[in-house]
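*Asks:* Need coordinates for the below:
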Amino acid sequence: MHRDMRENGSKLQSLHLLCGIILLHLRSCLGKADGLEGISWDYAAVLSQGRDDGVSFSELPGFTRSTYERDHALITPESRVWAGQPGWKSALTAHVISPTAATGANFVMLLAKLDNGGSAGQPPKGVERFVFVLDGTLNVTVPSAKADKVLHADDYAFIPADSQHVLSSDNGAGLLLFERKCVVSGGMPKFQSGSVADKPILPVEGEVFLLRKLLPQTVDYDFNIHVMDFQPGQYLNVKEVHYNQHGLLLVQGQGIYRLADRWYPVQSGDAIWMAPYVLQWYGALGNTPSRYVLFKDTTLDPGLY
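*Replies:* I've put the predicted structure just below:
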């Protein structure tokens, strides 16, 4: 009897998944992702208290969508652990990806909340840093680059390894950060800053999503940050399998993310780690456009990993 129930449950899950894929196919748009340009993106849900509560199942204590597998991980907001870090002042951080995990990630991905007057500590020696502002205002000072910037939501900055700098906020800020030990094969990278809206939309053959790359595509930079936008019903055409690692934060929208042979419902605030060669695919659902910010280690010889 229990076996029959399991088999019936598996068939029902497969039927739901098939229906979702058919819906995506019917609603997908051909050609350019019309209507995504000029959207006012809202990342409020990423760090909201409501997201920390996750899906409300009071009768199911311990329920979470988070999972940790050999070649991927999904970390949902209710699983974040916020804590102070050495060198950080009036701030809390939640690390969601790091090389200390058994997965073998080659970068760090964390969220940070700076209170009024809060500031970030320095990364370890030899580590480069990328910061993306989710909300609030961030002051960025890098004396070696003669840079003194004020960043707002959708703005970003890249700080080369061993560059003394100050990240602070007068009135509070929510941040997404990526850190990685610099292993560039070309010259040394330089300080970069800008805004997502100012980056050009790049052509992607066979795809309908909108793609922006926030860092120069040269050997001076050993990773890049992609911003990818989807209308509801649109999906990745390519079912990707490649040697690059990814760290992803869904900052708006919801959908289905396939990782290996698992199909995960995801929503804004969810973080994902993807190992080399794990099968990956995304389909956007719901009533609002999807946007995610994606780390990708690039320009490195695959044989040197």
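*Asks:* Could you use CA atoms for every contact and neighbour count after this?
*Replies:* OK.
*Asks:* And the strands in the stretch 151-300 of the chain?
*Replies:* 155-159, 166-169, 173-181, 192-195, 210-213, 223-230, 246-252, 254-259, 262-267, 271-274, 280-285, 290-297 (DSSP state E, counting those that start in this stretch).
*Asks:* what packs against the first one?
*Replies:* Pointing back at strand 155-159 there. Strand 155-159 sits against strand 127-136, strand 192-195, with contacts defined as 3 or more CA pairs under 8 Å, 6 or more residues apart in numbering; DSSP states H and E.
*Asks:* Now the lengthiest strand in the chain: buried residues?
*Replies:* What stands out as the longest strand in the chain, according to DSSP state E, is strand 108-119. Of the residues in strand 108-119, 108, 109, 110, 111, 112, 113, 114, 115, 118, 119 count as buried by neighbour count, 16 or more other CA atoms under 10 Å.
*Asks:* which residues does the nearest residue to residue 249 once chain neighbours are set aside contact?
*Replies:* Nearest non-adjacent residue to residue 249, counting by CA to CA, 6 or more residues apart in numbering: residue 271, 4.5 Å away. Counting by CA atoms under 8 Å, 6 or more residues apart in numbering, residue 271 makes contact with 74, 75, 76, 96, 247, 248, 249, 250.
*Asks:* Ok, which of the strands of the stretch 151-300 of the chain comes nearest residue 237?
*Replies:* strand 280-285 (8.2 Å; CA to CA).
*Asks:* Distance from that closest one to the middle of the chain?
*Replies:* Relative to its parent chain, strand 280-285 has a centroid offset of 14 Å by CA atoms, centre = their mean, to the nearest Å.
*Asks:* one more to line up against the first:
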Amino acid sequence: MTRSYFSDWGGLPSQRNIIAGRAVFTEAYAFMPRRVQSDITASLLPGWDDTRAWILARPLTGFAETFAELILEMKPGGGSESPEPDAGVQGVIFVLEGELTLNVDGATHVMEPGGFAYLPPGTDWSVRAGDSRAVAVWIRKRYEAVPGLDAPDVVVTNDRDVTPAEMPDTEGRWSTTRFVDPTDLRHDMHVTIVNLHPGAEVPFTETHVMEHGLLVLQGMGVYRLNRDWVEVEAGDFMWLRAFCPQGCHASGSEPFRYLLYKDVNRHPRLEL
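*Replies:* As a prediction, this is how the structure comes out:
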């Protein structure tokens, strides 16, 4: 399977561009096409040098409840020696473009496109871009500790080094790249890659408690979001509220692949 990772955000549309676009915000989902991540929607982050960020999701009433997701664009040498401001928060870094040097708990890892790092809460880590621009996704979630369970270990790997798990009865047309063991109850979130070959589909309308963030890495698809069918392409982002009906069909000529966040493995909270 060929792999590519969209990383071309930024810039500004032409003054001759029409205002109407594909962005949608509803009570059940939000759809943010790649073109809305322009220069004027980028933020700077305290503690990060030569870096700008597009914030795709953050805990907010009526929007994401469990996680934050950011696109980080680092100039050569950019990054941070103290990236995570909250000791109780875990994170995932996924590299889309360039080279990152990750230092975590005294070990050094050089990460290339497709690189994945899981960073447990309280981990001492830093990250720096190499000699060229680097682009990465940063997903953050407050860790829900459980008595008797230790926090998970650091995981550093790459998409190309993980064999996707094929979904039953699909002949490999639909698979999931799982970077951590899905049966490991220490983890209260999973960040995976869903892979669909052209013409493949999620052939039913899923409805479940897990909140989702989906960043399309490659290809094109048609996604069912609540009552709507939405055309999506590489660089687009979707937030799906818990219980939002969902399904999709890979409509392009190359694999349709997206980076998927979901909260897992914990009792549902009964207080608001």
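*Asks:* Quantify their similarity with the TM-score.
*Replies:* Between these two chains, after superposing, the TM-score reads 0.89 (TM-score structural alignment, normalised by the length of the second structure); 260 aligned residues with a CA RMSD of 2.0 Å.
*Asks:* The longest strand of the first structure corresponds to what range in the second structure?
*Replies:* Under TM-score structural alignment, strand 108-119 of the first structure corresponds to residues 68-79 of the second structure.
*Asks:* And for stretch 264-280 of the first structure?
*Replies:* Counting by TM-score structural alignment, stretch 264-280 of the first structure corresponds to 230-246 in the second structure.
*Asks:* show me where the stretch 1-150 of the first structure has strands.
*Replies:* Using DSSP E, counting those that start in this stretch, strands in the stretch 1-150 of the first structure cover 67-68, 72-75, 89-97, 108-119, 127-136, 138-142, 147-151.
*Asks:* What is the equivalent residue in the second structure for residue 97 of the first structure?
*Replies:* By TM-score structural alignment, residue 97 of the first structure lines up with residue 57.
*Asks:* just checking, its match touches residue 70?
*Replies:* Yes: counting by CA atoms under 8 Å, residue 70 is a contact partner of residue 57 of the second structure at 7.1 Å.
*Asks:* contacting residues for residue 90 of the first structure?
*Replies:* Counting by CA under 8 Å, 6+ apart, residue 90 of the first structure touches 114, 115, 116, 117, 118, 119.
*Asks:* Now do it against residue 171 of the first structure, distance only.
*Replies:* Relative to residue 171 of the first structure, residue 90 of the first structure is positioned 11 Å away (CA to CA, to the nearest Å).
*Asks:* Quick check: neighbours shared by those two?
*Replies:* Listed as contacting both residue 90 of the first structure and residue 171 by CA under 8 Å, 6+ apart are 115, 116, 117.
*Asks:* follow-up on the earlier one: now flag whichever of the buried residues of strand 108-119 of the first structure is closest to residue 290 of the first structure.
*Replies:* Nearest member of the buried residues of strand 108-119 of the first structure to residue 290 of the first structure, counting by CA to CA, is residue 111, at 19.3 Å.
*Asks:* Surely the closest one touches residue 174?
*Replies:* Yes: if you go by CA under 8 Å, residue 111 of the first structure and residue 174 touch, sitting 7.5 Å apart.
*Asks:* Quick check: closest non-adjacent residue to the counterpart of residue 167 of the second structure in the first structure.
*Replies:* Alignment note (TM-score structural alignment): residue 167 of the second structure maps to residue 204 of the first structure. Take residue 204 of the first structure and drop its neighbours on the chain: the residue closest to it by CA to CA, 6+ apart is residue 211, 7.5 Å away.
*Asks:* What of residue 118 of the first structure?
*Replies:* Residue 118 of the first structure sits nearest to residue 90 (CA to CA, 6+ apart), 4.4 Å away.
*Asks:* ditto for residue 77 of the first structure
*Replies:* In space, and not counting its chain neighbours, residue 77 of the first structure is closest to residue 52: 4.8 Å by CA to CA, 6+ apart.
*Asks:* where's that neighbour relative to residue 46 of the first structure, distance?
*Replies:* Following CA to CA, the distance that separates residue 52 of the first structure from residue 46 of the first structure is 9 Å.
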